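>>> Here is a sequence together with a model predicted from it:
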Amino acid sequence: MTTEADATTALRRLTGRDDAVFHDGQLEAIEALVDGHRRALVVQRTGWGKSAVYFISTLLLRQRGAGPTLLVSPLLALMRDQVAAAARAGVRAVAINSANPHEWEETRAKLAADEVDILLVSPERLNNPRFRDEQLPALVDRMGMLVVDEAHCISDWGHDFRPDYRRLAELIAKLPDDLPVLATTATANARVVTDVAEQLGAEGEVLTIRGSLARTSLRLGVLELPGARDRLGWLLSHLAELPGSGIIYALTVSNAEDTARLLREGGHAVRAYTGRTDPEQREELERQLKDNEIKALVATSALGMGFDKPDLGFVIHLGAPSSPVAYYQQVGRAGRATDNADVLLLPGREDRDIWTYFATSSMPSEERAAAVIDALGDETLSTPALEARVNLRRSPLELLLKVLDVDGAVRRVQGGWVATGVPWTYDRERYERIAQARAAEQQSMLTYEHDTTCRMEMLQRDLDDPTASPCGRCDNCTTPWYPTGIDAEATQAASSTLDKVGVEIEPRAQWPSGAERLGVEAKGKIPPDDRAEPGRAVARLTDLGWGNVLRELFAAGAPDGPVTDELLGACVRVLKDWGWDERPAAVVSIPSRSRPQLVDSLARGIARIGRLTDLGSLDQVGPEPRGGPGGNSAYRLADVWGTFAVGPALAEGLHDLGGKPVLLIDDRVDSRWTLTVAARELRRAGAGAVLPLALAVVA
């Protein structure tokens, strides 16, 4: 039989349809891989059938004696769906990832027995020392094909760049020229396509198959509403009217959780799905959505690439992603196997602030990179040990280590990381270009929100799709298809949710490891008699309701001034709902040089309204803590260690209280070490329970 005939048979088995035929480009890609042993890049819209290409190609290559396919896949959800889809095609697929370590030995045994057709791994697995040094070389020797799914992640210019993906270029360069390599993505503009093609092989050697990215099933719209109250009110009013089940995207974890709670209280079957959701629970939530047991998941970008529900009826965004490319990727979850699906963007005032926060937190700096390389020296250090030597939190440190590893400056080994000694230079020009590209993407997203051009056409143009043309379905091509009215009761319910105050501040119970190296004479558990009690803040800075007020208050360059009556009233409500074991008898504030009026007026206001003794503030006995964002626990603790003291007047006031509880007032809380150190000084000076109260929690 011919490759076309064999491939068609496999396609019909995969789809379960005897009349199934290939989409334009699918058979071309399969023949290039199976017959030509070529390197190919497939850029096609979500739902086109990119997975069918590599499943069928794997099946045909295996029938012809080739070894197993190595499929690099970015997300656990994507892996689960791919394993299930492969089984339908008669392809034996297994995965090695962080969620199934109990299956690794069995998987290795199956590989050794040649009982695996496709091995799925994450890009991070490629740098696991044992996998990289012991298993990958043998696998490469037997490999029949390499597949890189969501290949835009390879590129610096991709909207979801992941440093570990850059290692694939090194792996590809070591492969035999006649080993088939396939890269697939649905979200790549011309610059990303060129970048990925260059990493797949020499110019002219890579077959690029690119089709129209138009999604004819999607009905796009943008509804601008005055504020978060109105957006949530709209959802409460109209969620039940949306077709089928779907996804409601939020920009932050707290927004997703608060929105899900509001909708559940309104009688809607929804659940939150975020980066804080346990892996086992994620799988169950995905199943519930696929089986239409719930109306929607209220999700962050944690539910993105690879989640496959062909009949997903709608995607709603509460706040816009920072680029049209990322937006296209997320809305592409809807309408994959249906004629109609609704997509609506509800942009928010806070979107740009959130974009800025995530953009600045993801870029490595020259100073931090040099500090990491110097700290490693000739030693092998674990990530926690290294964290104690450089002023970086765990997540940014891990990201920076990956970048430096890919650049060859450090290497992951058993037990941690080592410096390679290879000279490393900070590529300032590259990062400046990336920052400029990100800014341009943000501007394009704003254009998408406000322009009168066809919305699908705008998304296609942002992806450099030459077939971009009006869709005839969106609210710009026709008239708004979505209702704009909001039920008064829904507005009131949304207002009540947004007006809720009170976020718990969990007390620190353990001194950070490595702090003694920075001059902190404390380690191990914090003695109970030195600890603060669980505290409260009005809200998180990322919250939809009070978060807007607090972000303006703490914005860069915002002037200091007395606390407003509105915020003071919110604090009073927090105190009323606190539920402490014993009512506080006095107020003590933490000194502030950046916002002295705010903190002082807040403390005096609380004391006046609550009829509490105002004991003033702790003394500042050292340089003012920097208190800036970032930095790990050891450095943040060292920054405030020894900077506060209980002066004579405060000591006398605490003595007069006879061990009664005190409120400890601060403006905002980030690492919690300022509160921890201040509480320790107060407890040692005779205070009873120390109850922290702040206006805002940073994260």
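That came through fine. Numbers count the residues shown, from 1 in each chain.

>>> Only C-alpha atoms from now on, for both contacts and neighbour counts.
Fine.

>>> so how many other residues sit close to Trp481?
For Trp481, the neighbour count with other C-alpha atoms under 10 Å is 15.

>>> Now it: closest residue in space that isn't a chain neighbour?
Asp475 (6.3 Å; C-alpha to C-alpha, 6 or more residues apart in numbering).

>>> Quick check: that neighbour vs Val42, distance?
Asp475 sits 31 Å away from Val42, going by C-alpha to C-alpha, to the nearest Å.

>>> between those two, which one's more packed in?
The neighbour comparison of Asp475 against Val42 (other C-alpha under 10 Å) goes to Val42, with 23 against 20.

>>> The more buried one: what's it in contact with?
Going by C-alpha atoms under 8 Å, 6 or more residues apart in numbering, Val42 touches Ala29, Lys50, Leu182, Ala183, Thr184, Thr185, Thr208, Ile209, Arg210.

>>> Is my assumption valid that the first one occupies a position in a helix?
Spelled out, it's Ala29. Yes - counting by DSSP: H, G, I helix; E, B strand; the rest coil, one finds Ala29 located in a helix.

>>> Enumerate every residue touching it.
Applying C-alpha under 8 Å, 6+ apart to Ala29 gives the contacts Ala40, Val42, Val53, Ile209.

>>> Let me know the closest of those residues to Asp156.
The shortest gap between Asp156 and any of the contacts of Ala29 belongs to Val42, at 18.5 Å (C-alpha to C-alpha).

>>> Then the closest one would be within a strand, right?
Yes - assigned with three-state DSSP, Val42 falls within a strand.

>>> What separation do you get for it and Asp464?
Val42 is 15 Å from Asp464, by C-alpha to C-alpha.

>>> Kindly report the same for Thr452.
Taken as C-alpha to C-alpha, the span from Thr452 to Asp464 is 19 Å.

>>> also this one, for the comparison:
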Amino acid sequence: MTVASQDSELYHRAIAHLRALTGREDAEFHPGQFESIRALVEDRARALVVQRTGWGKSAVYFIASLLMRELGGGPALIVSPLLALMRDQVSAAERAGVRAAAVNSANATEWNDIRSRIEAGDLDVLLVSPERLNNPRFRDEWMPTLMRSCSLLVIDEAHCISDWGHDFRPDYRRIRDLIARLPQGVPVLATTATANHRVVADVQEQLGVSVQRRAEGDGQVSAGGDRNGDPGTAETDGIFTLRGPLSRHSLRLGVLNLPDNAARIAWLIEHLRDLPGSGIVYALTISAAEDTARILTESGYEVRAYTGRTDTSEREEAEAALKGNAVKALVATSALGMGFDKPDLGFVVHLGAPSSPVAYYQQVGRAGRATDSADVLLLPGREDPEIWKYFATASMPTQENAEAVLGALASAGRPMSVAALESAVNVKRTSLELLLKVLSVEDAVERVQGGWEATGRPWRYDAERYERIAEARRREQTAMLDYESGSTCRMQFLADQLDDTTAEPCGRCDVCAGPWYPSDVDAESSRRAKHGLVRVGVPVEPRAQWPSGLTKLGIDRKGKIPESERAERGRALARLTDLGWGNRLREIFARDEAGRPLDMEVPPDVGKACVGVLAEWDWSARPVGVVSVPSSSRPRLVDSLARGLSGAGRLPYLGSLEISPDAAARAPQRGGNSAFSAAAVWGRFSVGPELANRLEGLRGPVLLVDDLIDSRWTMTMAARELRLAGAEGVLPFGLALQG
């Protein structure tokens, strides 16, 4: 920063705000902070700031917001991705005297008051999620006022704009449209801590500008030109770019390879208490996080699970408990991620690796922001690549689904709700909502009052783009495995993945200085871990309601399923994603090289575990017989499981349901939405004469056995047939539960 800059009136006003923000009279700007503020306030620039977590990006936009307000501007609009992040940002703003509010799904009762504050000029900063920008009510009632009065637009966590994250927040891709609607002279700031050159280019494209020259190094900036033109010349508006070094000197990185899930949990049981302060234990799946939290709690630790299944109020309580050091750790999925602010977070441990070094850097960046040292340890699992593949393929839009949605909307000729669309296209609710967002940002559909409608604009499935995304993911997964192998300094490796050429060996990680963590696990910890993981049995909740839209598929059923036709609460040995039996069950449900399902007798260890589930089942009435669901893919597996449970429980094997002749030619459908899944098995099963005779006169429920329980509609329909044939009750049992 030049002397002239420090003598300017703007600098003195800005430094006063910084000192109020930090509560320190000796606070000074980090290199590049004031330059960014000046670019926004004086030059009204479009700016991109790529700086490591803890550098002070929020100080830049809070101070710039206050300065723009002093110049007579309206509130700044900050697009922020997560509720937890919004809560932290509002709290930080209030501590600094910045009048801030957030509009999101969790505070709808406050919206009218917030609008009144905007109209009265009593608000400096408004935070919204990217999805809110496409909400019809917000778009119609709020955006006209905000577009007239907004003095600064901020896109926080701007790497979400990049196409690698299309399935995470596709609404970030509509930021370019928002920028185009801003009055001339309104500055725009995009901030992130995780951006390589490809992501930077994606962000710049969405900002509507191009840059050829980007200076590297803390505090260095560049005013851009076109990537295809001469440096320093611009065909569009220039962009102010600040890119600092991304190495985090406070983090001590390590990777510990252990043989299995039990060993990893045992390591945590024995050594979690020795990690500094309080921190986060990340898991790849919800069930893994919940299982780990349960086992650690049973071992005497104060921990809480934090996942996508955690209620909003419970999330807030968990965040507060971690910030107040009332717990040793939160055991979390990626639901606890960007922007969570605990400057003294002492450690981050991963049970299983994220699918890319960029995602890993983002998560470990939560630690050591205001401490000299924090420990970061990765405990990779052999199942990690399989989980990466599942999440990558489950979220990728397909041409077939996209065309089905557009066809349904075009045929309707009116807005359709998501529930109505579910009855017209065979796409699960979560995938359907994501697909609608993708089609919306591509201008093929529009969200309006009453639902969604097709725009009629030309659209084509961009297969090349999605293949580019898939290939980028494959490269990132390979890079994550390279990180685990530990051939170079771990921090330098992560910085290299973010295209930070300033990184040097850290001298602290286990590659540079040798392992800093213990690798031993004592017998008692191993016993506790194995005991916790071998606990068998997960509940299978019965379907109680027919899916909406079933009548449109030719099935005259709606509302509640009569109790006389319902199954009771069932059990499965485990979820396929469980840490304990999950790996073993995934082996059983694997497919051969041609993609055909493997079929086998139930292995003895699995059969013994299933008997254990029956032994611990708290049913109100013991079953009086066993019935199996006919399987077209794994008949040996299902038959041997049913007969084995029959013998072990000394229950008569009553036989198998039959597949109705008109349904024999169609296989039951997996993976569709609820209405289509129910329709696919409607009328599929029947009770044959022999089974009907055996059911006659039985007093008590029957155990209904299948291999894999996914949508629960197969069990629902099979149980219904048994109840209609006279069974007093049906207790579903599956070898595995999907999800």
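Received, thanks. The structure presented is a predicted model; accordingly, all values stated were derived computationally and were not measured.

>>> aligned partner of Val730 of structure 2 in structure 1?
When structure 1 is aligned by TM-score structural alignment, Val730 of structure 2 is paired with Val690.

>>> scratch that, Leu657 of structure 2 is what I was asking about
Leu657 of structure 2 maps onto Leu618 in structure 1, with residues paired by TM-score structural alignment.

>>> I figured that match was touching Val646, is that so?
Yes - Leu618 of structure 1 is in contact with Val646 according to C-alpha atoms under 8 Å; the separation is 5.5 Å.

>>> Would you mind telling me which of the two has more residues around it?
Counted by other C-alpha under 10 Å, Leu618 of structure 1 and Val646 do not tie: Leu618 has more neighbours, with 22 against 19.

>>> who are the neighbours in contact with the more buried one?
Val588, Ser589, Ile590, Pro591, Phe644, Ala645, Val646, Gly647, Leu650, Ala678.

>>> Need these in a markdown table (columns: secondary structure and distance to Arg88 of structure 1).
Putting these into a markdown table (DSSP: H, G, I helix; E, B strand; the rest coil; distance: C-alpha to C-alpha, whole Å) gives the following:
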| residue | secondary structure | distance to Arg88 of structure 1 |
| --- | --- | --- |
| Val588 | strand | 66 |
| Ser589 | strand | 64 |
| Ile590 | coil | 63 |
| Pro591 | coil | 65 |
| Phe644 | strand | 66 |
| Ala645 | strand | 69 |
| Val646 | coil | 70 |
| Gly647 | coil | 74 |
| Leu650 | helix | 73 |
| Ala678 | helix | 61 |
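
>>> Those residues, buried ones only, as a ChimeraX selection?
The following ChimeraX line selects those of the contacts of Leu618 of structure 1 that are buried, judged by 16 or more other C-alpha atoms under 10 Å:
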select :588,589,590,591,644,645,646,650,678
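
>>> Switch the contacts of Leu618 of structure 1 over to TSV; also include distance to Leu285 of structure 1.
Shown next, in TSV, are the contacts of Leu618 of structure 1 (distance: C-alpha to C-alpha, whole Å):
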residue	distance to Leu285 of structure 1
Val588	45
Ser589	44
Ile590	43
Pro591	46
Phe644	47
Ala645	50
Val646	51
Gly647	54
Leu650	53
Ala678	42
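
>>> so where do the helices sit in the stretch 251-400 of structure 1?
253-265, 279-290, 324-331, 351-361, 366-376, 383-387, 394-406 (DSSP state H, counting those that start in this stretch).

>>> which bit of structure 2 covers the shortest one?
Residues 418-422 of structure 2 are matched to helix 383-387 of structure 1 when aligned by TM-score structural alignment.

>>> The matching stretch vs structure 1, average distance?
With mean C-alpha distance after the TM-score superposition for structure 1, stretch 418-422 of structure 2 departs from structure 1 by a mean of 1.1 Å once superposed.

>>> Touching that stretch from outside, list them.
Contact with stretch 418-422 of structure 2 is made by 405, 408-409, 428-429, 432-433, 451-452, 548-549, 673-675, as judged by C-alpha under 8 Å, 6+ apart.

>>> again, only using 7 Å
Contacts with stretch 418-422 of structure 2, where a contact means C-alpha atoms under 7 Å, 6 or more residues apart in numbering, come from Gly451, Ser548, Gly549, Asn673, Ala675.

>>> Please say which position in structure 1 the second one maps to.
The one in question is Ser548 of structure 2. Match for Ser548 of structure 2 (TM-score structural alignment): Ser513.

>>> which residues does that match contact?
In this structure, Ser513 of structure 1 makes contact with Ala388, Lys523, Ala634, judged by C-alpha under 7 Å, 6+ apart.

>>> can you pick the most crowded of those?
The most neighbours of any of these, using other C-alpha under 10 Å, belong to Ala634, which has 25 neighbours.
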